[in-house]
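K.L.:
sequence-free structure coming up:
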């Protein structure tokens, strides 16, 4: 499964490094994190990590799988 997380504001490099399994793209008013999520436990763990670091997830969506 692939997911995209839209986080409010700019995310610093050190905070971004707390998510090594996700790619990151800064946008004008938010930051996009995206990448593979192995299972539901991993998904909830990512959400808890965002929260524990004070990052506000404003949108989350599952992305289509990449063609193999």
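P.N.:
Perfect, thanks for sending it. Fair warning: this is a prediction, and the values are worked out from it, not measured in the lab.
K.L.:
use CA for all of it now, contacts and neighbours both
P.N.:
OK.
K.L.:
ranges for the helices of this structure?
P.N.:
Under the criterion DSSP state H, helices of the chain are mapped to 13-16, 40-52.
K.L.:
Pick the most deeply packed of these.
P.N.:
Of all those, helix 40-52 has the most neighbours on average by mean count of other Cα atoms under 10 Å, namely a mean of 13.
K.L.:
Second structure follows, compare the two:
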């Protein structure tokens, strides 16, 4: 049986943020793939549930990082 839960979580998400993430922010999101695409940064990774998604967005807000877009996307494997 697939390890994905029936409610659709975990789900892969892509976060585009303004600017280049500072090292301390990169460390907080170490479980995500982070790619610099000037003038933005692309972060992608698995989000386990809606609470986790809101937590990521809250963490970005606390760091003062402007979110450009948040998109769910299918897994690459």
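P.N.:
Sure thing, it's come through. Note that the structure is a prediction, hence the values are computed from the model and not measured.
K.L.:
quick one: TM-score?
P.N.:
Once the chains are laid over each other, their TM-score by TM-score structural alignment, normalised by the length of the first structure reads 0.90; 67 aligned residues with a Cα RMSD of 1.0 Å.
K.L.:
ok now do residue 62 of the second structure, which residues does it touch?
P.N.:
By Cα atoms under 8 Å, 6 or more residues apart in numbering, no residues touch residue 62 of the second structure.
K.L.:
And it, what's its match in the first structure?
P.N.:
If you follow residue 62 of the second structure across to the first structure using TM-score structural alignment, you land on residue 52.
K.L.:
gap between its match and residue 46 of the first structure?
P.N.:
10 Å (Cα to Cα, to the nearest Å).
K.L.:
still on that earlier bit, distance to residue 62 of the first structure added to the helices of the first structure, as JSON lines?
P.N.:
JSON lines is the format used below for the helices of the first structure (distance: least, Cα to Cα, whole Å):
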{"stretch": "helix 13-16", "distance to residue 62 of the first structure": "20"}
{"stretch": "helix 40-52", "distance to residue 62 of the first structure": "11"}
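K.L.:
Could you point out which of those sits nearest residue 1 of the first structure?
P.N.:
Taking Cα to Cα, helix 40-52 is the member of the helices of the first structure nearest to residue 1 of the first structure, at 9.7 Å.
K.L.:
And that closest one against the second structure, how far off on average?
P.N.:
Comparing helix 40-52 of the first structure with its match in the second structure after superposition yields a mean distance of 0.4 Å (mean Cα distance after the TM-score superposition for the first structure).
K.L.:
Tell me how many other residues surround the equivalent of residue 29 of the first structure over in the second structure.
P.N.:
Correspondence of residue 29 of the first structure to the second structure, assessed by TM-score structural alignment: residue 39. Other residues near residue 39 of the second structure come to 9 when the count uses other Cα atoms under 10 Å.
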